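**Student:** Structure, please.
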Amino acid sequence: MSQAAENSSPVVLVVDDEPELRSLLDEYFGRHGFTVYTAADAAEARLAVASRAPALAILDINMPGENGLSLARWMRETQPGIGLVMLTTAGESIDRIIGLELGADDYLPKPFEMRELLARVRAVLRRAVVLAAATPTSPAIAPAGESRRIAFGAYRLDLDERRLRDADGRDIEISAAEFDLLALFARHPNRPLNRNQIMEQAHNRGWDVFDRSIDLRVMRLRRKIERNPDRPELIKTVRNVGYVFVPATAQE
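**Tutor:** Got it, this is the predicted structure:
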């Protein structure tokens, strides 16, 4: 591949302790127009990211030493815009749930079809492009002190007290399920969440949930926090994906 072609190709980092799988993914994604580099463990991955930040990382969760969940947390903190696809052992739903909590964009259980992984990687990268075009570059959401209070627009969300307040400190009436959904959005600002990711969290918290109930909860949240629920600025719809929480708005 020429240097010019390599520079224009999406850069993907594969982190897995299985050399055969690393080689296979390197060759397969390379044939489909990606620039690929690999790492056998988290330490190698950290060095690789420091040398050249990828657009997306494919991370195996179960690796010797530092596991993929810890590495995903570090990547999300140091490379906020990176796409993360986790490879999990079939049936280990708790790993998938934790991975999504840490900010993973998607997951795929082993063994998997190469075409499905390719499709998921492309989907994550497409969502990143849509998000970059639709959202501001400077997030306005940040923890305030140790109590984990999150400010957005004219509101303050207290994750410890499980309360939503307006600019004057008045409590906004909000159900437990609505709070959990808003907290999920707030922990992943400026990142699109699809319905599967939201439902993973919902089932983990005991919601009786399906696609339509997510849409209804989003609609109720919008009525409580948006200036115009019909033209949302905080919880936006990303067509064919799901929703994205955009705290940096004119409401602030």
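
**Student:** CA only for contacts and neighbour counts going forward, please
**Tutor:** Fine.

**Student:** Flag every buried residue along the biggest helix by length in the chain.
**Tutor:** If you go by DSSP state H, the chain has its longest helix at helix 114-134. If you call a residue buried by 16 or more other C-alpha atoms under 10 Å, then helix 114-134 has these buried ones: 117, 120-121, 124-125, 127-128, 131.

**Student:** now swap in stretch 69-89 and tell me
**Tutor:** Neighbour counts over stretch 69-89 (16+ other C-alpha under 10 Å) mark 69, 71-73, 75-76, 81-89 as buried.

**Student:** Summarise which helices and strands the longest helix of the chain is packed against.
**Tutor:** In terms of contacts (3 or more C-alpha pairs under 8 Å, 6 or more residues apart in numbering; DSSP states H and E), helix 114-134 is packed against strand 83-89, strand 106-110.

**Student:** Relative to the whole chain's centre, how far out is the helix or strand just after it?
**Tutor:** Under the assignment DSSP states H and E, the closest C-terminal helix or strand after helix 114-134 is strand 143-144. Computed by C-alpha atoms, centre = their mean, to the nearest Å, the chain-centroid distance of strand 143-144 equals 20 Å.

**Student:** Could you do stretch 51-58 as well?
**Tutor:** On the basis of C-alpha atoms, centre = their mean, stretch 51-58 sits 15 Å off its chain's mean C-alpha point.

**Student:** Give me the contact list for that stretch.
**Tutor:** 10-15, 79, 81-87, 121, 125 (C-alpha atoms under 8 Å, 6 or more residues apart in numbering).

**Student:** repeat that for 10 Å
**Tutor:** Around stretch 51-58, the neighbours that count as contacts under C-alpha atoms under 10 Å, 6 or more residues apart in numbering are 9-16, 25, 35-38, 45-49, 68, 72, 75, 79, 81-87, 104-108, 117, 121-122, 124-125, 128.

**Student:** before we go on, could you also do this sequence so I can check it against the first one:
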Amino acid sequence: MDDLPHILVVDDDRRIRQLLQTYLLENDFRVSVAASAAEAREKMRGFMFDLLVLDIMMPGESGLEFTQSLRGDGNRVPVLMLSALADSSDRIAGLEKGSDDYLPKPFEPRELLLRIRALLRRQEVQGRSRAEVQFGPFVFHVQRGELRKGSEPVRLTTREKDFLRTLAARAGSPVPRGELAPEGSEEGARSVDVQINRLRQKIEDDPSNPVYLQTVRGAGYVLHVD
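**Tutor:** From the prediction side, this is the model:
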């Protein structure tokens, strides 16, 4: 079950949340639900989701505003927007704010399923193709755990290599501190901050004002790559 893609459905309509949750569970997904952007943000602090199904028209923070906020924080989780607004200008607005796809209501559940699977395939291909990541003058070879600054190798400890591999695999998206800590222990989680600071000493011109390896408050750490 833990290997199944985890989807977060965000919609203020309880009936739609329940219908989508039931349908997606029947089609081999893990599913969490949220009734608002605030609730979704809270759940994203504790879980890494593979995709968001997000309603645009919600009270308080709209789906458009929520997506724009995620992208502003460097979170690249795929977003499929749902909306009763079917005008082309509304679709364009959703894509401009950072959504990956847009499906007008009412929709066929089968079409939603196909669009979700297409987005997840695209994400998987991008992840597999990332043999190397580059940030500024640095290039990190993920499989070998080798970091170079230009033509010069940068010495990394085994722990630092593991950190960079995890961060590079989700480049542009925050990784919770708990996922970087050994076995998620409290002591390990505290040591993550120390390890991150040591890594910044090696890759940042000004470790106190990082450009590549940044802290996302309440979410973890994110590696920004070229």
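
**Student:** in structure 1, which spans are strands?
**Tutor:** Along structure 1, counting by DSSP state E, strands occupy 11-15, 35-39, 56-60, 83-89, 106-110, 143-144, 149-152, 155-158, 163-166, 193-194, 235-238, 242-245.

**Student:** matching residues in structure 2 for the fourth one?
**Tutor:** This means strand 83-89 of structure 1. Counting by TM-score structural alignment, strand 83-89 of structure 1 pairs with residues 78-84 of structure 2.

**Student:** coming back round to it: I'd like the buried residues of helix 114-134 of structure 1 as JSON lines, with distance to Leu157 of structure 1 appended.
**Tutor:** Output for the buried residues of helix 114-134 of structure 1, formatted as JSON lines (distance: C-alpha to C-alpha, whole Å):
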{"residue": "Leu117", "distance to Leu157 of structure 1": "36"}
{"residue": "Arg120", "distance to Leu157 of structure 1": "32"}
{"residue": "Val121", "distance to Leu157 of structure 1": "33"}
{"residue": "Val124", "distance to Leu157 of structure 1": "28"}
{"residue": "Leu125", "distance to Leu157 of structure 1": "30"}
{"residue": "Arg127", "distance to Leu157 of structure 1": "26"}
{"residue": "Ala128", "distance to Leu157 of structure 1": "26"}
{"residue": "Leu131", "distance to Leu157 of structure 1": "23"}
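
**Student:** quick one on the thing from earlier: tell me the one among the buried residues of stretch 69-89 of structure 1 nearest to Leu182 of structure 1.
**Tutor:** Taking C-alpha to C-alpha as the measure, Leu182 of structure 1 lies nearest Arg76 of the buried residues of stretch 69-89 of structure 1, at 19.7 Å.

**Student:** State the distance from the closest one to Asp105 of structure 1.
**Tutor:** In this view, Arg76 of structure 1 and Asp105 of structure 1 are 11 Å apart by C-alpha to C-alpha, to the nearest Å.

**Student:** Please name the nearest non-neighbouring residue to Glu65 of structure 2.
**Tutor:** Spatial nearest neighbour of Glu65 of structure 2, excluding adjacent residues (C-alpha to C-alpha, 6 or more residues apart in numbering): Lys97 at 7.7 Å.

**Student:** what about that neighbour, how many neighbours?
**Tutor:** Neighbours of Lys97 of structure 2 under the rule other C-alpha atoms under 10 Å: 18.

**Student:** now do Ala151 of structure 1
**Tutor:** Using other C-alpha under 10 Å, Ala151 of structure 1 has 22 neighbouring residues.

**Student:** That one contacts Pro189, correct?
**Tutor:** No: if you go by C-alpha atoms under 10 Å, Ala151 of structure 1 and Pro189 don't touch, sitting 11.5 Å apart.

**Student:** pretty sure Asp28 of structure 2 is touching Leu4, no?
**Tutor:** Yes: contact criterion C-alpha under 10 Å: Asp28 of structure 2 and Leu4 qualify, at 6.7 Å.
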